[in-house]
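# what's the 3D shape of this:
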Amino acid sequence: MSLIDLENNYFIAKFLLVEDMRHVLSGGPWQIAEQYVVTQQWKPGFNAKEEKITHMTAWVQINGLNVEYFRSDVMEKIGNLSGTIVKVDAHTMSQARGKFARVCVKLDLAKPLTPFIEVEGRS
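I've put the predicted structure just below:
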């Protein structure tokens, strides 16, 4: 992979293998120095001076949820309360971790973030 720096903190990543590009686009969300990196496939006409980031994916941690709710249907409903569900953490789905659940959601940055979600009286 090689990086080309553009204006406004944008980069173009060039990949030798299509599989590597797919992994970066679908395997995230990615963080560098605890900051989320927004990835998207190149589109013709991209202008780094004018482009605005309107959506991003992020992990949402859900604390205090009973393990019996660690099911894909429940996680999808909970995740969709804060954004659009992208995927559920593998440890959550396998119930390997019980302290919290994690879901990856696509967030609309034009809308306010939801700091708390209440599930059966718990937030």
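# switch to C-alpha atoms for all contacts and neighbour counts from now on
Will do.
# settle this for me: M93 is touching D73, isn't it.
No - assessed by Cα atoms under 8 Å, M93 is found out of contact with D73, at 10.6 Å.
# between those two, who's got more neighbours?
Neighbour tally, M93 and D73, criterion other Cα atoms under 10 Å: the higher count belongs to M93, 18 against 10.
# next one: that one from E118, what distance?
20 Å (Cα to Cα, to the nearest Å).
# okay, now V60: neighbour count?
17.
# hang on, isn't it packed against F100?
No - in this structure V60 lies outside contact range of F100 using Cα under 8 Å: 10.0 Å.
# can you map out the strands along this structure?
Per DSSP state E, the chain carries strands over the ranges 2-5, 11-14, 30-32, 35-37, 55-63, 84-88, 100-108.
# just those: most buried one?
Greatest average neighbour count among the strands of the chain goes to strand 100-108 (a mean of 21), per mean count of other Cα atoms under 10 Å.
# can you spell out which helices and strands pack onto that strand?
strand 55-63, helix 72-82, strand 84-88, helix 90-93 (3 or more Cα pairs under 8 Å, 6 or more residues apart in numbering; DSSP states H and E).
# please provide the structure for the following sequence as well, for comparison with the first:
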Amino acid sequence: MMLWKLISLCPCAAAEDIEWEEPDPSDVEEDFSNDDDDVCPNIEFTKEEIKSFRAPWWGSLLLKVLGRRVGYMYLRKRLESLWRPERRHVAVSFGSDYFLVKFEHLEDRRFARTEGPRMVLGHYLTVHPSVPDFDPQEVQIDRTAVWLHIPKFPMEYYNEVCLRRIANRLEKIAKIDFNTKADEKGKFARLCVEVNLNRWLRAKFRIRGKPFLVEYEGIHSVCFGCGR
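As a prediction, the model looks like this:
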């Protein structure tokens, strides 16, 4: 059994900076299932047929709300509010709380995959490039993008060099909240980082010997064992 590892790719300032591991439309794997019997017949298709089956869904995105079950109709309305797409998009429920979204407009897709991370009912909405032969029962979510806060942070450290260095020591930096970067928020620094769901998060760090606490927004609702 193949276990897919989906990585929720972190949003950043420019879409071209993101490496999307999307399947090559021209690459169709060989069918090694040669066993055929009356109990479980093997249905065969040519490579050209497989390409034609997959073609309408190339470029779709897989979505999952971590830590909470969300109904199909509610999520559709919530996505309309979050993304405000220019054209129609198709959403399909996959089971195991996964949803597949197909876009008619490339700019709508770019916005959905790069602007965020977004939250639904206080839980993170993960966004992944679609994969062929996707089976929600054979999926493992390894990483996701989250917001972290540094409360009571000294104002002299509110600069991009300092904030990036701190975030990269804690996790992998994705971006700095625009208002934080522009020194327009004085209460806390807000950073977007990519966290590993298979390990403990760092809860504090030190500068010149002084400890500072780190708060992860919405992370209380994520089970680090299964990503739910």
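# drop the TM-score for these two in here.
The TM-score (TM-score structural alignment, normalised by the length of structure 1) is 0.93; 123 aligned residues with a Cα RMSD of 1.2 Å.
# rewinding a little: so which of the strands of structure 1 comes closest to G45 of structure 1?
G45 of structure 1 lies closest, by Cα to Cα, to one member of the strands of structure 1: strand 11-14, at 13.4 Å.
# that closest one aligns to what range in structure 2?
The counterpart of strand 11-14 of structure 1 in structure 2, using TM-score structural alignment, spans residues 99-102.
# quick one: average offset of that stretch versus structure 1, please.
Mean deviation of stretch 99-102 of structure 2 from its aligned counterpart in structure 1 after superposition (mean Cα distance after the TM-score superposition for structure 1): 0.8 Å.
# got the contact list for the nearest residue to E7 of structure 1 once chain neighbours are set aside?
Leaving out its chain neighbours, the residue that sits closest to E7 of structure 1 by Cα to Cα, 6 or more residues apart in numbering is A48, at 5.8 Å. Contact partners of A48 of structure 1, counting by Cα atoms under 8 Å, 6 or more residues apart in numbering, are L6, E7, N8, Y10.
# got it, and E49 of structure 2?
Applying Cα under 8 Å, 6+ apart to E49 of structure 2 gives no contacts.
# same thing with I173 of structure 2?
I173 of structure 2 neighbours (Cα under 8 Å, 6+ apart): R164, A167, L191, C192, V193, E194.
# swap in 7 Å and give it another go.
Neighbouring residues of I173 of structure 2 by Cα atoms under 7 Å, 6 or more residues apart in numbering: R164, A167, C192, V193, E194.
# show me what the second one lines up with in structure 1.
When you say that, I think you mean A167 of structure 2. Using TM-score structural alignment, A167 of structure 2 sits opposite G79 in structure 1.
# could you do the third one as well?
When the two structures are superposed using TM-score structural alignment, C192 of structure 2 falls opposite C104 in structure 1.
# do you know how far F153 of structure 2 is from V193 of structure 2?
To V193 of structure 2, F153 of structure 2 is 18 Å away according to Cα to Cα.
# distance of D183 of structure 2 relative to F53 of structure 2?
With the distance defined as Cα to Cα, D183 of structure 2 ends up 50 Å from F53 of structure 2.
# F94 of structure 2 now?
F94 of structure 2 is 17 Å from F53 of structure 2, by Cα to Cα.
# who has more neighbours, the two?
Legend: neighbour count by other Cα under 10 Å for F94 of structure 2 and F53, higher for F94 (15 against 11).
# would you mind listing the residues in contact with that one?
F94 of structure 2 neighbours (Cα under 7 Å, 6+ apart): L100.
# and the strands of structure 1: which comes nearest Y69 of structure 1?
That would be strand 100-108 among the strands of structure 1, by Cα to Cα, at 9.3 Å.
# mean per-residue distance, that closest one to structure 2?
Strand 100-108 of structure 1 sits 0.4 Å off on average (mean Cα distance after the TM-score superposition for structure 1).
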